[in-house]
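Make a model of this:
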Amino acid sequence: MWSWKAALSLGTVANLLGLVNGVTVYYIPGQAPLSAATASAATYTGAAAYNPTVLTPPPVPTDLPKSFTLQLVNGGTAGASIPVPGRFFGFSIEMSVVNQVLGKNASFIQVPFLNLMGNLAQRSGGVQVRVGGNTQETAVLVDSTPDGRILEKNLTGVTNPTQTPPLIFTPEFLYLMSNISSLVNVHWHIGVPFFNVPNFNLDIAVKGRQILGDRLIGIQVANEPDLYVNHLHRPQGYNEFNYADEFGELVQAMSSDPNEAENMNILIGPNIATEWTPEQVWNTGFVDRFSSNLAFLAVERYPSDNCFAQFGVGVQRNPQDVFPTYLTHAAGQGIVSSYLNSTAFAQTKGKPFMMFETNTASCGGFPGVSDSFGAALWGLDYAMTMAYSNFSGALFHVGGQNVFYNPFTPPPTNQSDFHQWTIGPIYYSALVVAEAIGSSNNSQVLDLQANGANQFTPAYSIYEGGNPVRVLLINFNSDPSGNSDVTASIAIGGGQTGQPSSTPASVKVKYLRADSIAQKANLTWANQTFGDHFASDGRPMGTEEIVTVPCDQNAGVCNIVVFAPSAALVFLSDSAMTENDGAPATTYATTARTKLFNTVTIDPAVVSTSNGHKGLTQLGSTSKGSVSGATGLKAHIPGLSVVFSMVLGAIIILGRKW
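From the prediction side, this is the model:
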């Protein structure tokens, strides 16, 4: 065994020669622009990730109460959640787009991704990321690929209704993940292929443990097995008992391999979607049977789908019509309600319960909905509802260019010379949740049933050590006049609580804001933004704005205005805020350039990253019901050189063992 280390420092130049192989996906097949779209959207034929469709905000309810009191107490509150880990809000990255989102190889990491994860790790202590999805089920680990890429799709091998292409990938794929974790505190979930039972290919698990070490925290066993029959991967009659038996066959196969000893207790199941209920799986004895093997119990769920626009199957849904259904507290409650029995069951078994894959809608989401400020508030409220309901994590899905719901999207490869990343509204949700829950890993969340349990103005209190430390307020209404702003009067102790008032002299507030619930870009969190399409290197732009609100100590309340629309995170003490500051954020800058001739001159402050021209075979998602209709584009170039630099001249050692 031998090892080598590649040192990348300020000014390091790597000469890369070879073919360019990348595509731009121009549309989701069948997705027609809507009458509610802007004029520019009416003729739009570009990728879904940049669709300009803007919808009409729903009307404000006429009976909205404009003010309400939130009475908090110290010393513990009945009904609060179990302790919630700081890394609660994570991401599920479709395996087939890893070389677009994470990096081209182990030595060329996507700097914006590092920055985006660093922002969250600073606030929450760490981030969990799942790499998998439908494409993990047929993925095969190979020593190398003919063209040296870390990932290849067999687009001619598509044989199922989801049109998911088989993959091959190299160990470099896992080294890329490991090198990311050496820079930012990211932990990983992977999945074993589960189509060929009992002839399991366990290479990804074996190599994953060797390369990722304790950064590997979960191995998924089957992705949506309850949909296997629909997707032609199992015969009619396949059920939850069959899945449990196949899970057992996998455990037996792992027990026969000495390299799998540490992996046998980090398995994840049952990962079902909608065809089976969790209770059906629990009733097989699944959890007791595999208790020593299961690190997490997990499910996957999208609240709706846009599959008719994609494949002409299912129910046709107009985004304008579904938009209001996302703009209410009932949206998240409706999803979570079917899992309340299971989160309680998981506690009796000592297992964390996770939402392993979710987002606004399967088959890519909806234009004008999934990429709107409304989705940011929806994702925020949905995640906090899951935390309150005793989930231990929620992973929001990341696909390719042809989905509307991405938390973040790298530019198409043929635009990476001059375009940066696009940050979606769901990433803003992640930032707020990270700060709301904090990094203590001991926070408890309580749904306050605010404003008479009004569905448009939910509120949560976050407790540590039994005492309230932060309050999150949301206003789903969209009203530029200000007439639908609401005021929450927060009181701690006093009144009828039997406690003396401990309302502070002042509190600090951060706002998540946009001018409209339908706004698509330039959202702000504490006055900082990631800009418009193609505008971000993963670092927030602008000056952070933290509002100090004086409290009325005579009345024992702090009056917090919640704009329509917005979310307000209230820090009840300075320590409640500094906890989330963590260590100074480590961010990275890059001067990566992929073309040194026939170029335009761009201000480096504006264009600070590129994902290069090599290593991308197709930009698209292969999550459930999602596929690109684009074909590959090949072009020869004489050479390719990349300059990769880090701020402060930091030298980053990327270790690699063979």
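
alpha carbons only for contacts and neighbour counts from here, please
OK.

would you list every one of the helices in the stretch 301-450 of the chain?
Using DSSP state H, counting those that start in this stretch, the helices of the stretch 301-450 of the chain run over residues 307-311, 319-322, 329-336, 340-348, 373-388, 425-437, 450-453.

If you count neighbours, what's buried in the fourth one?
By that I understand helix 340-348. By neighbour count on 16 or more other CA atoms under 10 Å, the buried set for helix 340-348 is Ser342, Thr343, Phe345, Ala346.

how about the nearest residue to the first one, chain neighbours excluded?
Closest residue to Ser342 apart from its sequence neighbours, by CA to CA, 6 or more residues apart in numbering: Pro278 at 6.8 Å.

Against Ala331, how distant is the one you found?
20 Å (CA to CA, to the nearest Å).

Leu141 now?
Shown here: Leu141 relative to Ala331, a distance of 40 Å by CA to CA.

got it, and Ser461?
Ser461 is 19 Å from Ala331, where distance means CA to CA.

Between these two, which is the more surrounded one?
Set Ser461 next to Ala331 and count neighbours by other CA atoms under 10 Å: Ser461 wins out with 25 against 19.

Doesn't that one belong to a strand?
Yes. Ser461 sits within a strand when classified using DSSP: H, G, I helix; E, B strand; the rest coil.

Could you double-check that it sits in contact with Pro468?
Yes. Counting by CA atoms under 8 Å, Pro468 is a contact partner of Ser461 at 6.5 Å.

quick one: stretch 67-86 to chain centroid distance?
The chain centre lies 26 Å from the centre of stretch 67-86; the measure is CA atoms, centre = their mean, to the nearest Å.

Contacts only, for the spatially closest residue to Lys520 that is not a sequence neighbour.
Computed as CA to CA, 6+ apart, the closest residue to Lys520 that is not its neighbour in sequence is Ser372, at 4.5 Å. Ser372 makes contact with Pro425, Ile517, Ala518, Gln519, Lys520, Ala521, according to CA atoms under 8 Å, 6 or more residues apart in numbering.

Tyr238 now?
Tyr238 touches Val229, counting by CA under 8 Å, 6+ apart.

Burial-wise, tell me which of the helices of the stretch 301-450 of the chain comes out on top.
Among the helices of the stretch 301-450 of the chain, ranked by average contacts under mean count of other CA atoms under 10 Å, first place goes to helix 373-388 (a mean of 28).

Let me know the angle separating that one from helix 425-437.
Helix 373-388 runs at 40 degrees relative to helix 425-437, counting by axes from the mean of the first three to the mean of the last three CA atoms, to 10 degrees.

One more sequence to fold, the one below, so I can look at both together:
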Amino acid sequence: MHRRGGGILALALAALALAASAALAAGAAAQTPLQATVSPATVGQPMAPGFVGLSLEYSALHVYTGRDPLQVNPVFEALVRNLAPGQAPVLRIGGGSADATWWPVRGLLPPGGVDYRLTPGWLRTTKALASALGARLILGVNLAASRPALAAAEARAFVHGIGQPYIQALEIGNEPDIYNVIPWYTDKRGRVFFSRAGNYNFSRYLAEFARFRAALPPLPLAGPATAGLTWLGGLNQLLAAEPRLRVVTVHRYPLRACVTNPSQPGFPSIPSLLADQASSGLAQGIAPYVAVAHARGVPLRLAEMNSASCSGKRGVSDTFASALWALDTLFNLASVGVDGVNVHSLPGAGYELFTFTRLFGHFLAFVHPEYYGLMLFAQAFPPGAQLLQASAPGGPVKLWATHAPDGHTRVVLINKDPSAAHEVAVSVPGASAASLDWLTAPSAAATSGVTLGGQTFGGETPTGLLGPPQTVPISAVAGAYAVNLPPASAVMLTQ
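The predicted model follows:
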């Protein structure tokens, strides 16, 4: 059995982190500090509740919740709440399994690509989860089967078995822009089937969307749930034609685990994940479509996002580098107006956020590094907070600052350099006594040993909760804070 996370391990790791920081401070004394300035001017809209959510597969939900609606996995519930503290979290259930799932309909056989059957037990457990969390659900319905009656049966089951108050929207299909590129299924004879013909395009999708919308119960809809950006050129046309489309959903991954040639674009590696293209580049790519959606009064969510498509890559997606990537990427997405992000987690995948086991009937979770980055973002950018204008040092050191309704200014510094420490002098208006919460790990490639605020979930957590943060006090000198960033680390300064 792995050791459980808690006091002794947390204190030891905190001591190591502080010692490392002190050593780096001494070594950096001769360096010229990087300069950063935070302005009191706010930019963008206040943070909306439920910005950080999860994306889950139909067929995998019970792995996280358990199968007893009277005793849903409390560790999973806590881990969800950590990402949306005091808020109604947004859970998107769909992914590839959306087009492989059905609610049995009398007299109909499941199509060839359908291999997962929804049950009353699944509905009861999902309702119990939504009730416990006060969650809002974006639920995918099957488009690949090209049978509106099947999608309508799923939707009616959701309304009756989960309840309309918990349903934010029905997402029609999953990544229809690659229906004619990625096979839907392979039969027992090895024959490969695509859900759409080679000439399937956005115009045909628009017509299908209308047919499915007419068959579905009168609930808000989400889409187009695209894998790429090409079809988003028609987003304004889609929104004009479909007033029930109340959430624009897009899926984004900066890297592709299916790419095995290191010389090809998208090949997953730690340097590629820490590169600006994987974070600010991803956000800039989606920014024009955020503007289109907002012009129509519709929010845009990245309803599925993680480090690398094709289930992620071990040695990249499960390393501490993914925590630094996630932290910086969420800030970048918020800065271009994205209204929320659902981080995809799949049991056994390289990018899974947590792995559950059971011991004597009790759930235990190993929390992977990326989750810590999501958690720090949630702490640094609470609902109602706004981004502050700031001049960042540039290079591998990133800076983000927020001002919250509680009066606190929070400055997040991220050192994406895996091998070098950097000293930063941060000028903040009204600089006074402040505190530091560190996000650290043994290295960018580490898959364990992560601490946030001196605390860790350890080898396994029976609660999903971290202890109180062990903050480090810091004082300003001449209006600036001197912060020494170890290699591959991040820190939140709270004033």
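
TM value for the aligned chains?
In this superposition the chains share a TM-score of 0.83, using TM-score structural alignment, normalised by the length of the second structure; 450 aligned residues with a CA RMSD of 3.0 Å.

hmm, back to that, go through the helices of the stretch 301-450 of the first structure and name the closest to Asp537 of the first structure.
Closest of those to Asp537 of the first structure is helix 425-437, at 13.6 Å (criterion: CA to CA).

Can you report how many residues lie near the aligned residue in the first structure for Gly453 of the second structure?
Mapped onto the first structure by TM-score structural alignment, Gly453 of the second structure lines up with Ala526. Neighbourhood size, Ala526 of the first structure [other CA under 10 Å]: 20.

ok, and what's touching the lengthiest strand in the second structure?
With secondary structure taken from DSSP state E, the second structure has its longest strand at strand 34-43. Here strand 34-43 of the second structure makes contact (CA under 8 Å, 6+ apart) with 386-393, 399, 401, 403, 422-429.

Which residues are in contact with the residue most central in space within the second structure?
Nearest residue to the geometric centre of the second structure (CA atoms, centre = their mean): Val343, 2.4 Å. Neighbour list for Val343 of the second structure: Val52, Gly53, Leu54, Ser55, Ala303, Glu304, Met305, Asn306 [criterion: CA under 8 Å, 6+ apart].

Recalculate using a threshold of 6 Å.
Shown in contact with Val343 of the second structure (CA atoms under 6 Å, 6 or more residues apart in numbering): Leu54, Ser55, Glu304, Met305, Asn306.

Which residue in the first structure aligns with the first one?
Spelled out, that is Leu54 of the second structure. So, by TM-score structural alignment, Leu54 of the second structure is matched to Phe91.

How about Gly340 of the second structure?
When the first structure is aligned by TM-score structural alignment, Gly340 of the second structure is paired with Gly393.

Roughly how far does the match of Gly453 of the second structure sit from Leu512 of the first structure?
From Ala526 of the first structure over to Leu512 of the first structure the distance is 6 Å, taken as CA to CA.

Tell me which residues are up against stretch 191-199 of the first structure.
Contact partners of stretch 191-199 of the first structure, identified using CA under 6 Å, 6+ apart, comprise Gly132, Gln136, Glu137, Thr138, Ile219, Gln220, Ala222.

What's the match for the third one in the second structure?
So the one you mean is Glu137 of the first structure. Using TM-score structural alignment, the partner of Glu137 of the first structure in the second structure is Asp99.

what sits against that match?
Shown in contact with Asp99 of the second structure (CA under 6 Å, 6+ apart): Asn142, Ala144.

10 Å instead?
The neighbourhood of Asp99 of the second structure, defined by CA atoms under 10 Å, 6 or more residues apart in numbering, consists of 58, 113-116, 140-146, 151, 172-176, 184, 195.

which of these count as buried?
Counted by 16+ other CA under 10 Å, those give 58, 113-114, 116, 140-146, 151, 172-176, 184, 195 as buried.

Looking at the helices of the stretch 301-450 of the first structure, which is nearest to Gly531 of the first structure?
Relative to Gly531 of the first structure, the nearest member of the helices of the stretch 301-450 of the first structure by CA to CA is helix 425-437, separated by 11.0 Å.

if we can go back for a sec, mean per-residue distance, the following helix or strand past the longest strand of the second structure to the first structure?
Per DSSP states H and E, the first helix or strand lying C-terminal to strand 34-43 of the second structure is strand 52-57. Compared with the first structure after fitting, strand 52-57 of the second structure deviates on average by 1.0 Å (mean CA distance after the TM-score superposition for the first structure).

Quick one: distance of strand 52-57 of the second structure to the chain centre.
7 Å.

now stretch 291-305 of the first structure
For stretch 291-305 of the first structure, the distance to the chain centre is 15 Å (CA atoms, centre = their mean).

so how far is the first residue of it from its last?
Calculated as CA to CA, the first-to-last residue distance of stretch 291-305 of the first structure is 34 Å.

Could I get the buried residue list for it?
Ser291, Asn293, Leu294, Ala295, Phe296, Leu297, Ala298, Val299, Glu300, Arg301, Tyr302, Asp305.

The last one and Phe323 of the first structure, how far apart?
Between Asp305 of the first structure and Phe323 of the first structure the distance is 13 Å, computed by CA to CA.

list residues touching both of the two?
By the contact definition CA under 10 Å, 6+ apart, Asp305 of the first structure and Phe323 are jointly contacted by Phe366.

show me what contacts the match of Leu54 of the second structure?
127-131, 188, 356-359, 393-398, 407, 427, 430.

quick one: it from Asp485 of the first structure, how far?
For Phe91 of the first structure relative to Asp485 of the first structure (CA to CA), the value is 32 Å.

cool, Thr274 of the first structure as well?
38 Å.

Which one of these two is surrounded by more residues?
Each of Thr274 of the first structure and Asp485 has its neighbours counted (other CA under 10 Å); Asp485 has more, 22 against 14.

does that one really touch Ala564, like I thought?
Yes. Using CA atoms under 10 Å, Asp485 of the first structure is in contact with Ala564, at 5.0 Å.

Look up the closest residue to Ala157 of the second structure, ignoring the ones flanking it.
Trp103 (7.3 Å).

same deal with His408 of the second structure?
His408 of the second structure's closest residue in space is Gln495 (CA to CA, 6+ apart), at 5.6 Å.

repeat for Leu202 of the first structure
Counting by CA to CA, 6+ apart, Leu202 of the first structure lies nearest to Val192, which is 6.4 Å off, once chain neighbours are set aside.

Now for Asp485 and Ala564 of the first structure: what residues contact both?
Common neighbours of Asp485 of the first structure and Ala564, counting by CA under 10 Å, 6+ apart, are Thr457, Asn475, Asn477, Ser478, Asp479.

surely the last one meets Ala564?
Yes. If you go by CA under 10 Å, Asp479 of the first structure and Ala564 touch, sitting 5.5 Å apart.
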